[in-house]
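K.L.:
Compute the structure for the input listed below.
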Amino acid sequence: MIPFNKPYLTGKETQYIEEAVATGKISGNGIFTQKCQKFFEDNYGFKKALLTTSCTDALEMCAILANINEGDEVIVPSYTFVSSALPFVRQNATIVFADSYEDNPNIDADKIESLITPKTKAIVIVHYAGIACEMERILEIAAQHNLIVIEDAAQAVDSYYTFKDGTKKALGSIGHLGAFSFHETKNIISGEGGMLTINDDKYIHRAEIIWEKGTNRSQFFRGEINKYGWVDTGSSFLPSEIISAFLWAQLENLENIQQKRLEIWNKYYEGLKDNPNFSLPIIPNYATNNAHMFYLVFKNIDDRTTIIKKLKENGILAVFHYLSLHKSDFYNEKHDGRILPNSDHFEDCLLRLPLFYELTADEQFEIIDKISLTINE
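P.N.:
Predicted coordinates for the structure are as follows:
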């Protein structure tokens, strides 16, 4: 069986976990947490990076920092994971779902402005498959309407956006706030885990408090205050040192991991391009490719179902992805009734292929071959 995903271990994960245990501090915000956070700040230009127990938790922090309350509206793409919307629902906001582009799953920047009302507080964008949304246009819209931009960069580690003036910025460093995932299905992993990135100075101080259960304990540990107490809302968002130690072993090998994933991605592209029965991922000229995912978009759900079944019969696990959130059991009755045809198209027609570090050339050739043969039957 060729699985859809297989977590890659660099070989030093358990060594660093043992080192973390030996320090006597494994509850969080220790040596490995600080090393990981500094790595991201130094290499990607985030003003502040805070590790969290998940990307969902990082987005929970975004919702609190953005001061989202009942009556506020938050624009969110429909074609995404529930965590992109859930933190704002928990703050009692109204979710206004946006459609994707016709030719790629990212939020259609040209359709955002029509969704803005006096109640709109924030725009959540999702860099699907690690490919940048059209950030320059989104930032212009947000500035015109005084909105907060939150980047759901769960899939977008080590990926970039290039502005028209040639400036290149890492995804997650462009909006006011960003959130990353280190779930076992991502490029860089810690099993479960995430990170909040803060790119506006005004959020940094409060973020540390929210991160530490609503206390100013981080200031206390730095010697800035004599005692700490409960000063704000918050939760237990920071991960243990065990998670951070695992993540550090991955970060040390980030360049190698990314190079291998790109090789696999490019082999898929070369092996499957020019086939009229499906379309391949589009990389806009303003975006880089971090090889998080390789997907095909079929013309209809029947074609996709046939391929999934055929691949499974041959021991290959390929899977579809998101169901449109605006049609979900939970939010359907709250949705404003707009039809989002592009999101629904990707729900029905997008298929993800196996992509993981240890996928061999022979396995990849087998996948490409089975797809091509099935299509031509």
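K.L.:
C-alpha from now on. contacts and neighbour counts both.
P.N.:
Fine.
K.L.:
looking at it, Leu280 is touching Phe298, isn't it?
P.N.:
No - in this structure Leu280 lies outside contact range of Phe298 using CA atoms under 8 Å: 9.2 Å.
K.L.:
More neighbours: which of these two?
P.N.:
Taking other CA atoms under 10 Å, Leu280 and Phe298 do not tie; Phe298 has more neighbours (22 against 19).
K.L.:
tell me the contacts of Lys260?
P.N.:
Shown in contact with Lys260 (CA atoms under 8 Å, 6 or more residues apart in numbering): Tyr357.
K.L.:
With Pro118 instead?
P.N.:
Residues near Pro118 by CA under 8 Å, 6+ apart: none.
K.L.:
for Gly193, same thing?
P.N.:
Residues counted as contacts of Gly193 (CA under 8 Å, 6+ apart) are Leu51, Thr52, Thr53, Ser54, Cys55, Ser181, Phe182, His183, Pro239, Ile243.
K.L.:
can I get the residues you listed in CSV with neighbour count and secondary structure?
P.N.:
Listed next are the contacts of Gly193 as CSV, based on neighbours: other CA atoms under 10 Å; DSSP: H, G, I helix; E, B strand; the rest coil:
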residue, neighbour count, secondary structure
Leu51, 30, strand
Thr52, 30, strand
Thr53, 23, coil
Ser54, 25, coil
Cys55, 27, helix
Ser181, 31, strand
Phe182, 26, coil
His183, 20, strand
Pro239, 23, coil
Ile243, 28, helix
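K.L.:
Following up with a second sequence; could you model it the same way so I can compare the two?
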Amino acid sequence: MKTPFNKPYLSGRETFYIEDAVKRGKISGNGVYTQKCQKFFEDKYGFSKCLLTTSCTAALEMAAILVEIEPGDEVIMPSYTFVSTANAFILRGAKIVFADSRSDHPNIDENSLESLITARTKAIVVVHYAGVACHMEPIMALAKQHDLFVIEDAAQAIDSYYTFADGTKKALGSIGHLAAFSFHETKNIISGEGGMLAVNDEQFAKRAEIIWEKGTNRSSFFRGEVDKYGWIDIGSSFLPSEIVAAFLWAQLENLEDIQRKRRAIWEAYHQQLASWALANGIKLPQIPNYATNNGHMFYLICKSLEQRTAVINHLKAHGILAVFHYLSLHKSLFYNERHDGRSLVNSDHFTDVLVRLPLYYELAVEEVIRVLREFKKP
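P.N.:
Predicted coordinates for the structure are as follows:
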């Protein structure tokens, strides 16, 4: 019996909606299913404006254009993240200033940010690792104090929330000026490839739609707001086809069920591995009191690289695929010589010791038990 790390889940109506999109005679972008998905996110999570994109990477690239990143601008972001987080801003000429993770969580250390701000800093990019919120209240206050934009890389953070000190609860992706989501096949809600830009600052709303449509006011034309459309700004073909949106719509119809199942698997891991982890000096993920758990990922924080390698190899030998995650970007072949030389101890620690366990909708109870059993063998 083999247990993969991930298995894409089809709710059952994906192909039905794809066929319906084809029969409607429009399978290019911004049709009925695109608009249904965008309205779903706006209504459910309070995003001011949503635009589906071909990927989270594309949404981040749109964000970089919208905040007008130029050569010489500095953008602060965690080193422990996927390369797309940085690439979107590198492409516009930015200098990336990498921040360390917290000691207790891979998320960006909010207390390290102020010392990284200079006269050239234009934006802070936060990454909600494993769908767990960064500490957004102090980050937003700091950004306001220094007149900076905040962009949420919410690739893993669908259906997760942050609670402010006054009790106000807001969906991740609705707090910063802009946010990017992923619907890659490894995420909770999928469309194969796919993403979304959430626009929460009104100043970006109109231009975002233009950039999304290759730098034209095509969307305004189809709404009857102008009598012709033309090239009025920079942009690219960021919007996905209706085929992608139709697939996504079937997933969104089953969001509650998907989330319930994923959280149940996460809780089973957390409860059943607690004693084993304590006995072996391994830490389990913790959810801060200001955050919620969307069941995106379950990981272990081992004591050492050697211990992590042993865990991965033991599980692999029994047909269970567990995997490590990011490599610190500040030490990457591409950016190592561009980095300012600061030591980012926590980012490097998570690079060496974090391992992710299988977690997907169709992971049966019997398979979860089998994974847990392997940890309890001597």
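K.L.:
from the contacts of Gly193 of structure 1, which is closest to Gln144 of structure 1?
P.N.:
Lowest distance from Gln144 of structure 1 to these (CA to CA) belongs to Cys55, with 28.4 Å.
K.L.:
What are the neighbouring residues in contact with the closest one?
P.N.:
With contact set as CA under 8 Å, 6+ apart, Cys55 of structure 1 has these partners: Ser83, Ala154, Ala179, Phe180, Ser181, Phe182, Gly193, Gly194, Met195, Leu196.
K.L.:
go with 10 Å
P.N.:
61, 83-84, 152-155, 178-183, 192-196 (CA atoms under 10 Å, 6 or more residues apart in numbering).
K.L.:
need the helices for the stretch 1-150 of structure 1, in chain order.
P.N.:
Along the stretch 1-150 of structure 1, counting by DSSP state H, counting those that start in this stretch, helices occupy 13-22, 31-44, 55-65, 86-89, 135-145.
K.L.:
Let me know which of these is tucked in deepest.
P.N.:
Ranked by average neighbour count under the criterion mean count of other CA atoms under 10 Å, those are headed by helix 55-65 at a mean of 25.
K.L.:
which bit of structure 2 covers stretch 106-118 of structure 1?
P.N.:
Alignment of stretch 106-118 of structure 1 against structure 2: residues 107-119, by TM-score structural alignment.
K.L.:
Using the three-state scheme, assign the residue mapped onto Glu367 of structure 2 from structure 1.
P.N.:
In structure 1, the residue paired with Glu367 of structure 2 according to TM-score structural alignment is Glu363. Following DSSP: H, G, I helix; E, B strand; the rest coil, Glu363 of structure 1 is assigned to helix.
K.L.:
which residues does Glu363 of structure 1 contact?
P.N.:
Contacts of Glu363 of structure 1 were listed using CA under 10 Å, 6+ apart, and they are Met1, Ile2, Ile316, Pro354, Asp369.
K.L.:
Not counting its neighbours along the chain, what's nearest the second one?
P.N.:
Think Ile2 of structure 1. Once flanking residues are discounted, Ile2 of structure 1 sits nearest to Ile316: 4.8 Å by CA to CA, 6 or more residues apart in numbering.
K.L.:
give the contact list for the one you found.
P.N.:
1-4, 308-310, 353-354, 363, 366-367, 370.
K.L.:
So in structure 2, which helix runs the longest?
P.N.:
Using DSSP state H to define each element, structure 2 has its longest helix at helix 255-279.
K.L.:
Tell me the gap between that helix and the middle of its chain.
P.N.:
When distances are taken as CA atoms, centre = their mean, to the nearest Å, helix 255-279 of structure 2 is centred 20 Å away from the chain's centroid.
K.L.:
List the buried residues of it.
P.N.:
Across helix 255-279 of structure 2, burial judged by 16 or more other CA atoms under 10 Å covers Leu255, Ile258, Gln259, Lys261, Arg262, Arg263, Ile265, Trp266, Tyr269, His270, Leu273, Ala277.
K.L.:
all helices for the stretch 251-378 of structure 2, in order.
P.N.:
With DSSP H, counting those that start in this stretch as the criterion, the stretch 251-378 of structure 2 has helices at 255-279, 305-317, 345-353, 365-375.
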